[in-house]
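# Fold the following.
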Amino acid sequence: MRFEGKVAIVTGAGQGIGFEIARQLTREGAHVLLNDLDGSLLSEAAKRIQQEGPGTCSPLAGDAGDLAFIQQLVAEATSRFGHLDIVIANAGITLFGDFLTYSPESFFKVMQVNLGGTFFLAQAAANQMKQQASGGALLFTSSVTGHQAHKQLSAYGMSKAALEMLAKSLVIELSEHRITVNTVAPGATLTERTQDDPAYEATWQKLTPMGRPATVADIAQAALFLVSDHARHITGQSLVVDGGWTSISPGPEPV
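Next comes the predicted model:
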């Protein structure tokens, strides 16, 4: 029960890593405001999480890259639960494409959600935490593609590397308010989306030194540590959870 009584926002949490983070926070007593763009997916996710308890989980559907909705998200969490302790900016999009033909529309969409959404959610949450004067924890979801180049992911990798620099930059401005800012950088991970590819697990078993891709639980456990009181003196850091892949960085065979 590390998070009993704590209030958290988790974006991009209808499924996958975000869902598992929210699930584990709720199991350890947190009150979680769950966000995703897909309202029906989100409602079902919140219902499943709430059944496990003992914390509470409430859904709020909306675009985590939209500035007005970001303000609503923070206001809803504080009005519903009275305060805000943890924000996990997990929402993001991946738009593959060759650099030479990558469209402006794809580029700016990736930056709006991955960078703009995270930046302004962190800003709104930090202002609330500053007002409370009780500290807090911000966590951004980065990626191993922010550390090592990956084919057709130049824009995505750029956005994830920028999130890690944002976390470092915010140390200067938020430490005096006892707000920590960190990132977790998943490697290949088994989620509903990646499991649609029948070759995904077998491919990453071969490429990952530990012999398997990550599970969502692997990523969630790292995330929970970084927003817990056990990590209250850790800030501006990125924790890579990739089974050792970035140490050697082999890529998939070309199709």
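
# Only C-alpha atoms from now on, for both contacts and neighbour counts.
Fine.

# mind listing the helices for the stretch 51-200 of the chain?
In the stretch 51-200 of the chain, the segments counted as helices under DSSP state H, counting those that start in this stretch are 67-81, 104-110, 118-132, 154-174, 200-207.

# Save these as TSV, and put in mean neighbour count too.
TSV is the format used below for the helices of the stretch 51-200 of the chain (neighbours: other CA atoms under 10 Å):
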stretch	mean neighbour count
helix 67-81	17
helix 104-110	14
helix 118-132	20
helix 154-174	19
helix 200-207	17
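
# show me the contacts for residue 81.
Taking CA atoms under 8 Å, 6 or more residues apart in numbering, we find residue 81 in contact with 7, 31.

# still on that earlier bit, in JSON lines: the helices of the stretch 51-200 of the chain, plus distance to residue 142.
Shown next, in JSON lines, are the helices of the stretch 51-200 of the chain (distance: least, CA to CA, whole Å):
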{"stretch": "helix 67-81", "distance to residue 142": "19"}
{"stretch": "helix 104-110", "distance to residue 142": "13"}
{"stretch": "helix 118-132", "distance to residue 142": "11"}
{"stretch": "helix 154-174", "distance to residue 142": "5"}
{"stretch": "helix 200-207", "distance to residue 142": "19"}
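
# which stretch among these comes nearest residue 239?
Closest approach to residue 239 among these is made by helix 154-174 (10.0 Å; CA to CA).

# Next, the angle helix 118-132 makes with that closest one.
Orientation check (axes from the mean of the first three to the mean of the last three CA atoms, to 10 degrees): helix 154-174 against helix 118-132 gives 20 degrees.

# Could you name the helices and strands sitting against helix 154-174?
Under the contact criterion of 3 or more CA pairs under 8 Å, 6 or more residues apart in numbering; DSSP states H and E, helix 154-174 touches helix 104-110, helix 118-132, strand 136-141, strand 179-186.

# what does the first one rub up against?
Residues from elsewhere that reach helix 104-110 (CA under 8 Å, 6+ apart): 92, 93, 94, 95, 155, 156, 159.

# residues touching the closest residue to residue 151 other than its chain neighbours, list them.
Nearest non-adjacent residue to residue 151, counting by CA to CA, 6 or more residues apart in numbering: residue 98, 7.9 Å away. Remark: with contacts taken as CA under 8 Å, 6+ apart, residue 98 is in contact with 151, 152, 153.

# change it to 10 Å
By CA atoms under 10 Å, 6 or more residues apart in numbering, the contact list for residue 98 reads 151, 152, 153, 154, 155.

# quick one: which of these is nearest to residue 217?
Taking CA to CA as the measure, residue 217 lies nearest residue 153 of the contacts of residue 98, at 24.8 Å.

# Now show me the structure for the sequence below, then we'll compare the two:
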Amino acid sequence: MSKVLSGKVAVVTGAAGAIGYGICEVLLENGATLVATDLPGEKLDAFAKDLDALAPGQSIGLPMDVTSPEGVGAALDEIYAKFGRLDIMIHNAGIAYVSKIVDMDIARFQLLEKVNVDGTLVVLKETGKRMIEKAAGGDIVVMSTKNVPSPSAGFGAYSATKAACHQLGRIASVEFAPHDIRVNMIAPDAVFAEGKYKSGLWDLVGEDRMKSRGVSEAELHEYYRNRNLLKASVTGRHVGNAVLYFVSRQSPTTGATIPVDGGLPDATPR
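Alright, predicted model coming up:
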């Protein structure tokens, strides 16, 4: 039985984490052939094995550093050589850093710029060039964050660099539209885990958040659930469902952002 993404080839960057796993699950369940990319190493290898257990023979793992134009270009060329097409790019790779502005280490800030900003530009550029050349259209989804419209104290480096990432996605939506390439954004909040995969972001900031609020890990999860309007625990699969909405083209939409946060009035775009 044909599924909505049958015949489509999808790439997920920064795949080996909670949000990446949720996205990969949903894409596989809906028939996509999946290429999960991340930095090379045991983490990606184990992740690729887990995906193959979900949908045998339907996915591969491919090492890719989003900050390397040559590396990204070579990986995309390998995908075209193997599968003959690339229909969907989900740009999920990103890193975080907790620091107040007065304490901020410039070198650490520049590392976030390299991954979150330069990496987004590289992925958009290399994917866009190839999709335009192939003239077959395509869908690109850029992972944004609720911190773009609603930044947090101590999270300036992440908020600022992800805002640049988001803006690059919006600009790409304008430039790529004549080629039937849609570019949309998703803005999650408080995704702690999906299955056995924990969020790398929350591994980094969780301890600071627990200390500042005087709560345990379970209580922190409950705090974030209770602060959204729907009192929802946001999961990687929820993000994957938002991705599916865009890449299955259920409406003629580009340059848009779906918040996946249970409803946060202070993060409503304005």
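
# what's the burial count for residue 19 of structure 1?
The local packing of residue 19 of structure 1 (other CA atoms under 10 Å) involves 27 other residues.

# Kindly report the same for the one 5 residues further on.
As a burial measure, the neighbour count of residue 24 of structure 1 was computed by other CA under 10 Å and equals 21.

# go on, residue 144 of structure 2?
As a burial measure, residue 144 of structure 2 scores 28 neighbours (other CA under 10 Å).

# shouldn't it be in contact with residue 186?
Yes - under the contact definition of CA atoms under 10 Å, residue 144 of structure 2 touches residue 186, with a separation of 5.4 Å.

# Now for those two: what residues contact both?
Common neighbours of residue 144 of structure 2 and residue 186, counting by CA under 10 Å, 6+ apart, are 92, 166, 257, 258, 259.

# Please name the residues that touch the aligned residue in structure 1 for the first one.
This means residue 92 of structure 2. Matched by TM-score structural alignment, residue 92 of structure 2 corresponds to residue 90 in structure 1. For residue 90 of structure 1, the contact set (CA under 10 Å, 6+ apart) comprises 9-13, 17-19, 21, 35-36, 64, 114, 117-118, 139-142, 183-184.

# how close does residue 90 of structure 1 get to residue 99 of structure 1?
Here the criterion is CA to CA, to the nearest Å. By it, residue 90 of structure 1 lies 25 Å from residue 99 of structure 1.

# Residue 111 of structure 1 now?
Using CA to CA, we find residue 111 of structure 1 at a distance of 15 Å from residue 99 of structure 1.

# Between the two, point out the one with more neighbours.
Regarding residue 111 of structure 1 and residue 99, a neighbour count based on other CA under 10 Å identifies residue 111 as having more, with 21 against 12.

# Correct me if wrong: the more buried one contacts residue 154.
No - in this structure residue 111 of structure 1 lies outside contact range of residue 154 using CA under 10 Å: 11.7 Å.

# ok but residue 33 of structure 1 is inside a helix, no?
No - the assignment for residue 33 of structure 1 is strand, going by DSSP: H, G, I helix; E, B strand; the rest coil, so no helix is present there.

# Which residue of structure 2 is paired with it in the alignment?
Aligned counterpart of residue 33 of structure 1 in structure 2: residue 35 (TM-score structural alignment).

# Quick check: chain neighbours aside, which residue is closest to that match?
residue 11 is the one closest to residue 35 of structure 2 (CA to CA, 6+ apart), at 4.7 Å.

# Also residue 117 of structure 2?
Nearest to residue 117 of structure 2 is residue 165, by CA to CA, 6+ apart, at 5.2 Å.

# ok, now which ones touch that neighbour?
Residues near residue 165 of structure 2 by CA under 10 Å, 6+ apart: 94, 113, 115-121, 142-145, 148, 159, 185.

# if we go to 7 Å?
116, 117, 120 (CA atoms under 7 Å, 6 or more residues apart in numbering).

# In structure 2, what residue corresponds to residue 178 of structure 1?
Checking with TM-score structural alignment, residue 178 of structure 1 has residue 180 as its match.

# Please apply the same query to residue 2 of structure 1.
In structure 2, residue 2 of structure 1 lines up with residue 4, judged by TM-score structural alignment.

# got it, and residue 60 of structure 1?
Matched by TM-score structural alignment, residue 60 of structure 1 corresponds to residue 62 in structure 2.

# With residue 124 of structure 1 instead?
Alignment note: residue 124 of structure 1 maps to residue 126 in structure 2; criterion TM-score structural alignment.

# one step back: export the contacts of residue 165 of structure 2 to JSON lines and tack on distance to residue 46 of structure 2?
Listed next are the contacts of residue 165 of structure 2 as JSON lines, based on distance: CA to CA, whole Å:
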{"residue": "116", "distance to residue 46 of structure 2": "24"}
{"residue": "117", "distance to residue 46 of structure 2": "27"}
{"residue": "120", "distance to residue 46 of structure 2": "25"}
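
# circling back: please report how far the match of residue 178 of structure 1 lies from residue 93 of structure 2.
The spacing between residue 180 of structure 2 and residue 93 of structure 2, counted by CA to CA, is 24 Å.

# ok so, going back, touching, the residue nearest to residue 35 of structure 2 and residue 87? I think so.
No - look at residue 11 of structure 2 against residue 87 with CA atoms under 7 Å: they stay out of range, at 8.4 Å.

# which of the two has more neighbours?
Set residue 11 of structure 2 next to residue 87 and count neighbours by other CA under 10 Å: residue 11 wins out with 28 against 21.

# host element of that one?
Using DSSP states H and E, residue 11 of structure 2 sits within strand 9-12.

# which helices and strands does that strand pack with?
When contacts are defined as 3 or more CA pairs under 7 Å, 6 or more residues apart in numbering; DSSP states H and E, strand 9-12 of structure 2 packs onto strand 33-38, strand 88-91.

# okay, the angle between the first one and helix 69-83?
Inter-element angle recorded for strand 33-38 of structure 2 and helix 69-83: 160 degrees (by the same axes, to 10 degrees).

# Can you pull up the most central residue in structure 1?
Among the residues of structure 1, the one closest to the centroid is residue 90, at 2.3 Å (CA atoms, centre = their mean).

# Roughly how far does the alignment partner in structure 2 of residue 76 of structure 1 sit from residue 99 of structure 2?
Counting by TM-score structural alignment, residue 76 of structure 1 lines up with residue 78 in structure 2. For residue 78 of structure 2, the distance to residue 99 of structure 2 equals 39 Å [CA to CA].
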